[in-house]
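[1] everything below, folded, please.
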Amino acid sequence: MTNRAVLEVIALNAEDAIAAQAGGADRLELVTDMAADGLTPPRETFAAIRAAVDIPLRVMLRKTDGFAAGDVSALVAEARALRAEGAEEFVLGFLLPDGTPDLAAVEAVVAELAGCRWTFHRAIDRAADRDQLRKALADLPGLDTYLTAGAAEGVDAGLPVLLAEAARRGEPGYRAQLLVGGGLTLDHLPTLRAAGIDAFHIGSAARPRGWHHPVSANAVAEWRAALS
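    Next up is the predicted model:
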């Protein structure tokens, strides 16, 4: 198994995607509306990005700010439309008001994905019980990644949780890859890599001039170099 760490970068459009790939990104997370922490992008945006780059794309399935599923039938319809457009990997995650996983919503969407690989996103960082959530989702088809900072506040606060979960890799509920993101900085990398964590997710770190400016290939390249 290669020791190359996965670097995933958030892309909002084809310009972002081209820059991220040029900088050395391995995969992109496609979203729109970062003011709402990232919602499902239009099919047209997915198609434009798919035509522009040849690295894997994970497409967000999320219709509302927060971690409630909202209109599940609309989510299922989005998933179906994106799959028809050629999407093969996804990102999703829904909680009930009490912080437990919304299994009905997750299962309804995952059924539409028909075995496609997917990430359960940072909803895990708002869960009432992370271990319970992981074990509840463990047998869902296609789940291969958790995007997490270890805590709602970000990696600084969540580092002990990330290290503890990395140490449990391979146990039931802990077989999916840890993809660390959310307040992640270059300074965190040595500690995370030493723990065996091999996947990292950046958004604002790829945009030194802010979200109103495109991804910087140079910024992505700095991360790629730090991980190499």
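
[2] C-alpha only now, for contacts and for neighbours.
    Noted.

[3] buried residues, stretch 124-142. List them.
    Within stretch 124-142, the residues scored as buried using 16 or more other CA atoms under 10 Å are I124, D125, R126, A127, A128, R130, L133, R134, L137, A138, P141, G142.

[4] let's see this one next to it:
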Amino acid sequence: MSKRAVLEVIALDVEDAVAAEAGGADRLELVTDMAADGLTPPVEVFAGIRAAVGIPLRVMLRLADGFAAGDVRALVRAARDLRAAGADEFVLGFLDQAGEPDLAAVESVLGELDGCRWTFHRAIDRAADRDALRKRLSDLPGLDTYLTAGAAGGVDEGLRTLLAEAGRRGEPGYEAQLLVGGGLRLGHVPVLWAAGVDAFHIGGAARPGGWAGAVSAEAVGVWRAALDASSWPAP
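    So this is what the prediction gives:
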């Protein structure tokens, strides 16, 4: 019996979203400004994408480059406005100057999310202590996913960490799904899948023309077909 892997694709606009869905994406991460590694999109962009596709959307809550929360009141307003527009899944994650999770900022934002499901993003790859971060966040409402490459430098650098964390699934702090992204290549997938990783996140890999171009349904389809390959049994 095989198990379908989750494929999440970064979308910047309606064109991206429609192509990603057509290619077989299960979920989209909505952002703007990839020069800053992805910031909160305008509410109007979210609304347009929500009207155009039927798959789940996770919306980034991040207002400036880096992993500091910055203006928490502005983050809270952004979360409130997106919720009012119908957003019900989110992506966020803030660190303090010591690389510890900024729980005050995270909890302030979560106060607007009404228990919505959310991903703690690649801030974990910059944390002073990944294990400690997971355990400190484990009781927060709605947290169901960690987006991580295992290391700040990407999956090549973090593969060993990813495999180790996959092996701890279900332990305290490791209940959330491991969503692997950040320099992810198709060649990484079989070993990750064999270790129990069942969710994969792509951005540039969905854009043959680079970030200046749109998502390609064909490129997403290559990933969908590979993830669905019958030669990869359920972990």
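
[5] tm score of chain vs chain?
    The TM-score (TM-score structural alignment, normalised by the length of structure 1) is 0.99; 228 aligned residues with a CA RMSD of 0.9 Å.

[6] what segments of structure 2 are strands?
    Shown for structure 2, the strands assigned by DSSP state E span residues 6-11, 27-30, 57-60, 89-92, 117-120, 143-148, 177-180, 199-202.

[7] possible to save these as TSV with distance to R83 of structure 2?
    As requested, the strands of structure 2 are arranged in TSV below (distance: least, CA to CA, whole Å):
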stretch	distance to R83 of structure 2
strand 6-11	19
strand 27-30	14
strand 57-60	10
strand 89-92	9
strand 117-120	12
strand 143-148	17
strand 177-180	23
strand 199-202	24
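
[8] of these, which is nearest E21 of structure 2?
    With respect to E21 of structure 2, and counting by CA to CA, the nearest of the strands of structure 2 is strand 27-30 at 8.0 Å.

[9] how close does that closest one sit to structure 1?
    Averaged over the aligned pairs, strand 27-30 of structure 2 sits 0.1 Å from structure 1 after superposition, using mean CA distance after the TM-score superposition for structure 1.

[10] hey, where'd the helices end up in structure 1?
    Taking DSSP state H as the criterion, structure 1 contains helices spanning 14-23, 43-52, 72-85, 103-113, 130-137, 155-167, 189-194, 217-227.

[11] out of those, which is the most enclosed?
    Of all the helices of structure 1, helix 14-23 has the most neighbours on average by mean count of other CA atoms under 10 Å, namely a mean of 22.

[12] now for that one, which elements pack on it?
    Secondary structure elements in contact with helix 14-23 of structure 1, counted by 3 or more CA pairs under 8 Å, 6 or more residues apart in numbering; DSSP states H and E, are strand 6-11, helix 43-52, helix 217-227.

[13] what about 10 Å?
    Here helix 14-23 of structure 1 is seen to pack against strand 6-11, strand 27-30, helix 43-52, helix 217-227 when contacts are counted using 3 or more CA pairs under 10 Å, 6 or more residues apart in numbering; DSSP states H and E.

[14] and it with helix 217-227, angle?
    For the pair helix 14-23 of structure 1 and helix 217-227, the angle between their directions (axes from the mean of the first three to the mean of the last three CA atoms, to 10 degrees) equals 40 degrees.

[15] outside of helix 14-23 of structure 1, which residues touch it?
    If you take CA atoms under 10 Å, 6 or more residues apart in numbering as the criterion, helix 14-23 of structure 1 is touched by 7-11, 25-30, 45-55, 57, 206-207, 213-225.

[16] how big is the offset of it relative to structure 2?
    Helix 14-23 of structure 1 versus its aligned partner: 0.2 Å mean (mean CA distance after the TM-score superposition for structure 1).

[17] where in structure 2 does that helix fall?
    Residues 14-23 of structure 2 are the counterpart of helix 14-23 of structure 1, counting by TM-score structural alignment.

[18] mind checking how far the matching stretch is from the chain centre?
    The gap between the average C-alpha position of stretch 14-23 of structure 2 and the chain average comes to 17 Å, counting by CA atoms, centre = their mean, to the nearest Å.

[19] likewise for stretch 40-48 of structure 2?
    The mean C-alpha position of stretch 40-48 of structure 2 is separated from the chain mean by 17 Å, CA atoms, centre = their mean.

[20] that stretch maps to which residues in structure 1?
    Using TM-score structural alignment, stretch 40-48 of structure 2 pairs with 40-48 in structure 1.

[21] A152 of structure 2 versus the closest residue to I55 of structure 2 other than its chain neighbours, what's the distance?
    Across the structure, with CA to CA, 6 or more residues apart in numbering as the measure, the residue nearest I55 of structure 2 apart from its sequence neighbours is R27 (5.6 Å). In this view, R27 of structure 2 and A152 of structure 2 are 24 Å apart by CA to CA, to the nearest Å.
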